[in-house]
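Asks: need the 3D shape of this:
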Amino acid sequence: MFDKARACVAAAVTAMAFATGASAQDYPKTELSVQGGWATAGIYQEIEVPFWTERLPSLTGGNVTASITSLNEKGLKGPEVFRLMRMGVIDFGTSALGYVAGDDPQNEGPDLAGIALDIETARKVSDAYKPALAKLYMEKYGIKLLMLYPTEAQVFWCNGPIESLSDLRGKKVRTGNRTVADFVEGAGGVTVTMPFGEVVTSLQLGVIDCAVTGTFSGNSAGWHEVTTHLYPLTVGWSPFMYAVNAKAWEKLAPSVQALLTEEMGKLEDEVWSAGAARTAEGLSCATGGECIFGKKGAMTLVPLAEADVELRSKLVNDVVLARFAQRCGDACMAEWNETVGALISAD
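Replies: Next up is the predicted model:
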């Protein structure tokens, strides 16, 4: 899906490197150790692996190289990455913010349910809140935040008719994090927690009525085969972070630090663009539209009802933000209001 775009970007940055006078001797021989994301995710295969194993060596004449493994290969579930980075077992690593929201609710800040309905707003929110998370990660884990990036829009996959947000009342809904659960509970739904891999069977058996996940992730996992209605109200973007152990970072040559800072900034832009593409592709595939890389389905795409606009706003203010404030505390909420809150109020 992203091969052509990736090739163009790689060529462009290589040309830029030579144009600005960068050369191999500017970079000492450096081997980086990287813990990547899920091998089953398109982001890992299409973007992460080529960045570390192709792009960096290309830009440095082979002087900066990296080895990368997926969470699957290491038998990790995701939440351990923060702890292992703090211990210095992992140098560079990535993990979902939602995995450590239980350790510190501040991790929920850039992805509170129902706030960012489109990816442009989600990017603005992420950028506004990034300094707060950078400070948290350095102080609590001893890791340096390098970038924040999304998967795709998190929406509702239901095995039965649904016409509006109010139709979630009484339905059993699998949610992936606390803030989405708050939103669903506010709408009158019954939230259920279960691993991603159990969702298809649970939908088939009627254990749950609906489940929330990304448009592309759900399509890739075959959710369109066990659900009938896709309700596209975005309740999040399931953001991930990339970071590095601070002590490992300090040992790198200044030229390598500068290279990584610049290139990961570009990579961040690329993954956000990929998130928009994945969102559109997943929606189209699941509902019988144009489908190039996904699996074509025949779900009913539910139009967003006008009444949902007002109800969504009420749920965000009265439930999602209120519960986040309780978990996060006064100082945390004040910081959120000064960053994300000020941004969405301006919009």
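
Asks: from now on I want contacts and neighbour counts done on CA atoms only, so please keep to that.
Replies: Fine.

Asks: which residues touch W249?
Replies: W249 sits next to K144, Q257 when contact means CA atoms under 8 Å, 6 or more residues apart in numbering.

Asks: buried stuff in the helix or strand where it lies?
Replies: Using DSSP states H and E, W249 maps to helix 246-250. For helix 246-250, the neighbour count (16 or more other CA atoms under 10 Å) marks A246, A248, W249 as buried.

Asks: want to throw those into a markdown table with distance to W157?
Replies: Shown next, in a markdown table, are the buried residues of helix 246-250 (distance: CA to CA, whole Å):
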| residue | distance to W157 |
| --- | --- |
| A246 | 40 |
| A248 | 42 |
| W249 | 42 |
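
Asks: what is the nearest of these to L133?
Replies: A246 (14.6 Å; CA to CA).

Asks: what's the neighbour count on K251?
Replies: 9 (other CA atoms under 10 Å).

Asks: try the one 5 residues further on
Replies: By the measure other CA under 10 Å, the count of residues near V256 is 20.

Asks: over to V89?
Replies: So V89, with other CA under 10 Å, has 12 neighbours.

Asks: that one: which element?
Replies: Here V89 is assigned to no helix or strand, by DSSP H and E.

Asks: circling back: quick one: which of the buried residues of helix 246-250 is nearest A342?
Replies: A246 (30.6 Å).

Asks: next up, the contacts around the closest residue to the closest one other than its chain neighbours.
Replies: In this structure, A246 finds its nearest non-sequential neighbour in I143, 4.8 Å apart by CA to CA, 6 or more residues apart in numbering. The neighbours of I143, taking CA under 8 Å, 6+ apart as the test, are M85, R86, Y137, A243, V244, N245, A246.

Asks: run this one through as well so I can compare:
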Amino acid sequence: MFGLGATMGIAQASSITLNFHSGLAQSRPEAEHLDRFAQLVEEKSGGELKIRVSHAGALGLREADILRTLQRGMVDMALLYGEYYTRDAPALASVYAQGAITEAEQHLEILPVIKELYDDGFSKWGIHTVGGVIAPIFDVGLHCKDPVNSLEDLQGKKVRVWSRHLVDTFDQLGVSAQVIPQNDMYMALQTGVVDCAYYLSTVAKTVSLHEVTKYESYLHPWAAAPWIFGISERALGRLNDAQRHALEEAGQEVWETTLELAVSPEREAQAREEREALGITILPAFSEEDVAIFVAAAWNAWESMAKQAGEDGERYYNTVTHALDDILDISKLEISEHSD
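Replies: Alright, predicted model coming up:
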């Protein structure tokens, strides 16, 4: 006959702990939601299932290899970001792109489509998705040394961007752009390598853009791809129905919580006030016509990127853009009409 201590030992031994890789620093806001996810899983499973989150790549895994790593069962779970896997799954980078939306609320409407396509893409790697973190929808603007708030003003300027898609977008507009990592952006502006930075305005002060630029103008909202919680099918197969339910329920709760926080006009207004207090002159936003031209260029570059990614890339692009056509109240313009 087992005593109480032995019974507790058996119960403890029957619990499962899943190792969860995250490449994000623990200081990032998303990390708080990861820790909350782990807490919810343990609570909802009555302690039968636990998540051990390793922040900042502490497990020594490379982001570019994560799909293969999960597929082989070398780690149980990971925080997934589609744009990281251009080598193994280039179509995932074609699901969403900058210029896709012109109003923050449109992001909330298109998210179910985005999530469905990510579920499809990750499933091809033996990865099951269980919710995730929806990033806040920040303002994106041009941060420049001189007054710039139109595509005409940008002619002759050199612009820092964060992706090849954006290089191609600005190239269609006759504007020179280059990918410069965030950590090198300050120096590039300070030394004149670039004249402007295309950047998330809401968090511009965290990288001290106010010290190397004087003017800012709003262009569009950030088309923020969500962070997805992925579990390998191998790890999922070790769980019983109750544990699976706890995992799914916890992931969905985090998804819904971050959805509620994603769009905040108050947050954006406060951030603008803070930047003005730092000495930034906030110019009038780019005109509706300029935004329409930028969006048309962004969609053209997005389509080219999707075609290069193959059949899945084209399918993802077509699915999202057809859905956006029903959401966006904006006409796509032919770039050739504005190439003069």
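
Asks: quantify their similarity with the TM-score.
Replies: The TM-score (TM-score structural alignment, normalised by the length of structure 2) is 0.79; 311 aligned residues with a CA RMSD of 2.9 Å.

Asks: nearest to E335 of structure 1, of the buried residues of helix 246-250 of structure 1?
Replies: For those, the nearest to E335 of structure 1 is A246 (24.1 Å; CA to CA).

Asks: how about the strands in the stretch 201-340 of structure 2?
Replies: 215-221, 227-232, 281-282 (DSSP state E, counting those that start in this stretch).

Asks: tell me the secondary structure at G99 of structure 2.
Replies: Put simply, G99 of structure 2 is coil when judged by DSSP: H, G, I helix; E, B strand; the rest coil.

Asks: one step back: with distance to G37 of structure 1 as added columns, please give the contacts of I143 of structure 1 in a markdown table.
Replies: As requested, the contacts of I143 of structure 1 are exported to a markdown table (distance: CA to CA, whole Å):
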| residue | distance to G37 of structure 1 |
| --- | --- |
| M85 | 14 |
| R86 | 18 |
| Y137 | 19 |
| A243 | 12 |
| V244 | 14 |
| N245 | 17 |
| A246 | 20 |
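
Asks: which contacts among those does structure 2 share?
Replies: By both residues aligned by TM-score structural alignment, their matches' CA atoms under 8 Å, the contacts of I143 of structure 1 still in contact after alignment to structure 2 are M85, R86, Y137, A243, V244, N245, A246.

Asks: against V244 of structure 1, how distant is the third one?
Replies: So the one you mean is Y137 of structure 1. Distance of Y137 of structure 1 to V244 of structure 1, given as CA to CA, to the nearest Å: 10 Å.

Asks: so for the two, which residue has more residues nearby?
Replies: Comparing Y137 of structure 1 with V244 by other CA under 10 Å, the one with more neighbours is V244, at 26 against 20.

Asks: what lines up with the more buried one in structure 2?
Replies: Aligning on TM-score structural alignment places V244 of structure 1 opposite I231 in structure 2.

Asks: how far away is the nearest residue to its match once chain neighbours are set aside from A235 of structure 2?
Replies: The shortest distance from I231 of structure 2 to any residue other than its chain neighbours is 4.3 Å, reached at M77 (CA to CA, 6+ apart). The spacing between M77 of structure 2 and A235 of structure 2, counted by CA to CA, is 8 Å.

Asks: what do the two both touch?
Replies: L18.

Asks: shared neighbours, Y137 and V244 of structure 1?
Replies: With CA under 8 Å, 6+ apart as the test, Y137 of structure 1 and V244 both reach I143, K144, L145.

Asks: so which of those are in strands?
Replies: I143, K144, L145 (DSSP state E).

Asks: Throw these into CSV and include distance to T300 of structure 1, thanks.
Replies: Supplementary listing: these in CSV, determined by distance: CA to CA, whole Å:
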residue, distance to T300 of structure 1
I143, 44
K144, 44
L145, 40
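
Asks: on that earlier part again, closest one of the contacts of I143 of structure 1 to T279 of structure 1?
Replies: A243 (24.7 Å).

Asks: excluding its backbone neighbours, what's nearest the closest one?
Replies: Nearest to A243 of structure 1 is L145, by CA to CA, 6+ apart, at 4.4 Å.

Asks: correct me, but the one you found touches Y242?
Replies: Yes - if you go by CA atoms under 8 Å, L145 of structure 1 and Y242 touch, sitting 6.3 Å apart.

Asks: before we move on, the earlier item: counterpart of the residue nearest to A243 of structure 1 over in structure 2?
Replies: Using TM-score structural alignment, L145 of structure 1 lines up with T129 in structure 2.

Asks: list the contacts of that match.
Replies: Contacts for T129 of structure 2 were tallied using CA under 8 Å, 6+ apart; they are D119, F122, I228, F229, G230, I231.

Asks: which pair of those residues spans the longest distance?
Replies: Going by CA to CA, the pair spanning these furthest: D119 and I231, at 11.5 Å.

Asks: overlap of the contact sets of the two?
Replies: H128, T129.

Asks: check contacts around the residue positioned nearest the centre of structure 2.
Replies: Residue closest to the mean C-alpha point of structure 2, counted by CA atoms, centre = their mean, is A225 at 3.3 Å. Residues near A225 of structure 2 by CA under 8 Å, 6+ apart: Y81, G82, Y96, I134, A135.

Asks: same thing but at 10 Å, please
Replies: 81-83, 93, 95-98, 107, 111, 114-115, 118, 133-135, 137 (CA atoms under 10 Å, 6 or more residues apart in numbering).

Asks: so which of the residues you listed belong to strands?
Replies: V133.

Asks: doesn't L142 of structure 2 belong to a helix?
Replies: No - L142 of structure 2 is assigned strand when assessed by three-state DSSP, not a helix.

Asks: okay, now it: neighbour count?
Replies: By other CA under 10 Å, neighbour count at L142 of structure 2 equals 29.

Asks: my guess is it meets V148, correct?
Replies: Yes - counting by CA atoms under 10 Å, V148 is a contact partner of L142 of structure 2 at 7.5 Å.

Asks: now for those two: what residues contact both?
Replies: With CA under 10 Å, 6+ apart, L142 of structure 2 and V148 have common neighbours L154, C196, Y215, E216, S217, A285, F286.
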